[in-house]
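Engineer: can't give you the sequence, but here's the structure:
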């Protein structure tokens, strides 16, 4: 707004109008500044609030995820079945040390094998995996091991013929070291093993099958079965597989033989 000339005839009137317009313009400007300030503060407040909400949601989600993971671990850990292998040490008569390896799962022990594998020790595990027999080949002894590590020699210590003649294992092997007193012990059932022997004959190379009840330690000769070459194989529904001079037969837990 231009300032009126002091020499104008209505100078004072025009100055009053000019001052009113200036005051009005200033008031309008102040009002606009106030409204602008309020508006900007409101936007900033809303933005800050939204940001805090986002942060809060992120933290909440993280906590929920963490809690979810903890719950998952707590529910899955008890169902995990841990297997742990341990072993019983056995020293054979020739000084060799072998290990009867067993596994513990759900607090239950079961035999797995004999280590080291290169020891070539003949062994057999019962069908329920709670017992193991090993052959100490030098001493010709059958060692029975239960799942708690208790060990005992279950070899037949002597043979008594029908006429009362007694032959002990010690005396026979001392006189004839190559004689087969017992060999290849193999489980037929949880309570019975079979083994190969030249008993009851002394002067023959023919071999026979014997069984032993490991509970009462009684030994029985399987009648009518003999051969120059006898081998045991796996257990089937028919019984323990026996190969006699190339012929396959089956031995059951009640000492019967079938083809």
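Structural biologist: All right, it came through fine. Note that the structure is predicted; figures quoted are calculated from it, not measured.

Engineer: rest of the way, CA atoms for contacts and neighbours
Structural biologist: Will do.

Engineer: what's around the residue lying closest to residue 112 once chain neighbours are set aside, how many residues?
Structural biologist: Spatially, and ignoring its direct neighbours in sequence, residue 112 is nearest to residue 102 (5.2 Å; Cα to Cα, 6 or more residues apart in numbering). Other residues near residue 102 come to 23 when the count uses other Cα atoms under 10 Å.

Engineer: putting a second one here so we can go through both:
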């Protein structure tokens, strides 16, 4: 746009129009510049938003993948731990007359249940592991538990002397609570157990060893063992180990005693 001649008749009018057009042009340029800036900033902000959104989605997906992996790991059973826990949880709880519960631990081997030996001596396990012996000291009762958890009291309920005199367990313990009717039951083999008793004497403090057959429930006193202190230990090739007043002897199911 050329500048009008100063000698023109419409100089003033043309100058005003020239100035107005110039202002309009400047304002238009400024508006275009502002619009360009606004557009660029908006586009940049959108890009930033989209970038942030994509980033967040990636983080979220990674986190979800990790959570799923952790969940799968936690849901998969640890075979070794499960096996160990299962072995420790297989047990039969037997309630004694004192109200105390005793757990008899067993393991499953194939289709068979086998009792585990008790290191604390709370109960005794037969050589085959098919049965366990538990002594209820309050009632002086010998309890036999089979591999299916069936319990039976195998205590001798009465003693019949050679003269025919009958001494009932309950009567004797009621009148003399300190009397040892039976104690410390132990397996000699799968079919016979040994226990300590003051029978057949009533007025003596000496103790004796009796053998009970689990098949016919017969009780037979071992003739060659007598002492004030009798303790049973483990079974070896000689038989059941017994410590009688500090002396070690070995007892077999037939009643024979060797040193």
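Structural biologist: Cool, got the structure. What you see is a predicted model; the values in this text were computed from it and never measured.

Engineer: Which residue in the second structure aligns with the residue nearest to residue 112 of the first structure?
Structural biologist: Residue mapping for residue 102 of the first structure onto the second structure gives residue 106, with TM-score structural alignment as the criterion.

Engineer: And what about that match, helix, strand or coil?
Structural biologist: Following DSSP: H, G, I helix; E, B strand; the rest coil, the label given to residue 106 of the second structure is strand.

Engineer: my read: it touches residue 113, true?
Structural biologist: Yes: Residue 106 of the second structure is within contact range of residue 113, at 6.4 Å (criterion: Cα atoms under 8 Å).

Engineer: Need the overlap of contacts for the two.
Structural biologist: residue 147 (Cα atoms under 8 Å, 6 or more residues apart in numbering).

Engineer: List the contacts of the residue nearest to residue 112 of the first structure.
Structural biologist: 85, 86, 87, 109, 110, 111, 112, 113, 147.

Engineer: Could I have the buried ones of those residues as PyMOL selection syntax?
Structural biologist: Typed into PyMOL, the next command selects the buried ones out of the contacts of residue 102 of the first structure (criterion: 16 or more other Cα atoms under 10 Å):
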select buried, resi 87+109+110+111+112+113+147
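
Engineer: Can you give me the neighbour number for the closest residue to residue 96 of the second structure other than its chain neighbours?
Structural biologist: Nearest residue to residue 96 of the second structure in three dimensions, chain neighbours excluded: residue 136, at 5.9 Å (Cα to Cα, 6+ apart). For residue 136 of the second structure, the neighbour count with other Cα under 10 Å is 20.

Engineer: Quick one: the strands in the stretch 51-200 of the first structure, in order.
Structural biologist: 83-91, 97-105, 108-115, 123-125, 131-136, 141-146, 151-153, 158-160, 166-168, 183-189, 192-197 (DSSP state E, counting those that start in this stretch).

Engineer: Would you mind saying which of those lies nearest residue 251 of the first structure?
Structural biologist: Closest to residue 251 of the first structure of the strands of the stretch 51-200 of the first structure is strand 183-189 (Cα to Cα; 7.6 Å).

Engineer: what packs against the closest one?
Structural biologist: Strand 183-189 of the first structure sits against strand 123-125, strand 131-136, strand 192-197, strand 230-236, with contacts defined as 3 or more Cα pairs under 8 Å, 6 or more residues apart in numbering; DSSP states H and E.

Engineer: how about that strand: buried residues?
Structural biologist: Going by neighbour count (16+ other Cα under 10 Å), the buried part of strand 183-189 of the first structure is 183, 184, 185, 186, 187, 188, 189.

Engineer: ok, back up a step: tell me which of the strands of the stretch 51-200 of the first structure sits nearest to residue 224 of the first structure.
Structural biologist: strand 192-197 (14.1 Å).

Engineer: ok, average deviation of that closest one from the second structure?
Structural biologist: On superposition with the second structure, the mean distance recorded for strand 192-197 of the first structure (mean Cα distance after the TM-score superposition for the first structure) is 0.2 Å.

Engineer: contact partners of that strand?
Structural biologist: 180-188, 207-214, 230, 253.

Engineer: and with 6 Å instead?
Structural biologist: 180-187, 207-214 (Cα atoms under 6 Å, 6 or more residues apart in numbering).

Engineer: State the pair within these that is farthest apart.
Structural biologist: For the contacts of strand 192-197 of the first structure, the farthest-apart pair by Cα to Cα is 207 and 214; their separation is 21.7 Å.

Engineer: the more surrounded of those two?
Structural biologist: More crowded of residue 207 of the first structure and residue 214, by other Cα under 10 Å: residue 207, with 21 against 15.

Engineer: Quick check: the more buried one vs residue 72 of the first structure, distance?
Structural biologist: Relative to residue 72 of the first structure, residue 207 of the first structure is positioned 63 Å away (Cα to Cα, to the nearest Å).

Engineer: still on that earlier bit, with distance to residue 29 of the first structure as extra columns, can I get the strands of the stretch 51-200 of the first structure in CSV?
Structural biologist: Listed next are the strands of the stretch 51-200 of the first structure as CSV, based on distance: least, Cα to Cα, whole Å:
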stretch, distance to residue 29 of the first structure
strand 83-91, 84
strand 97-105, 86
strand 108-115, 91
strand 123-125, 103
strand 131-136, 103
strand 141-146, 103
strand 151-153, 107
strand 158-160, 126
strand 166-168, 128
strand 183-189, 108
strand 192-197, 112
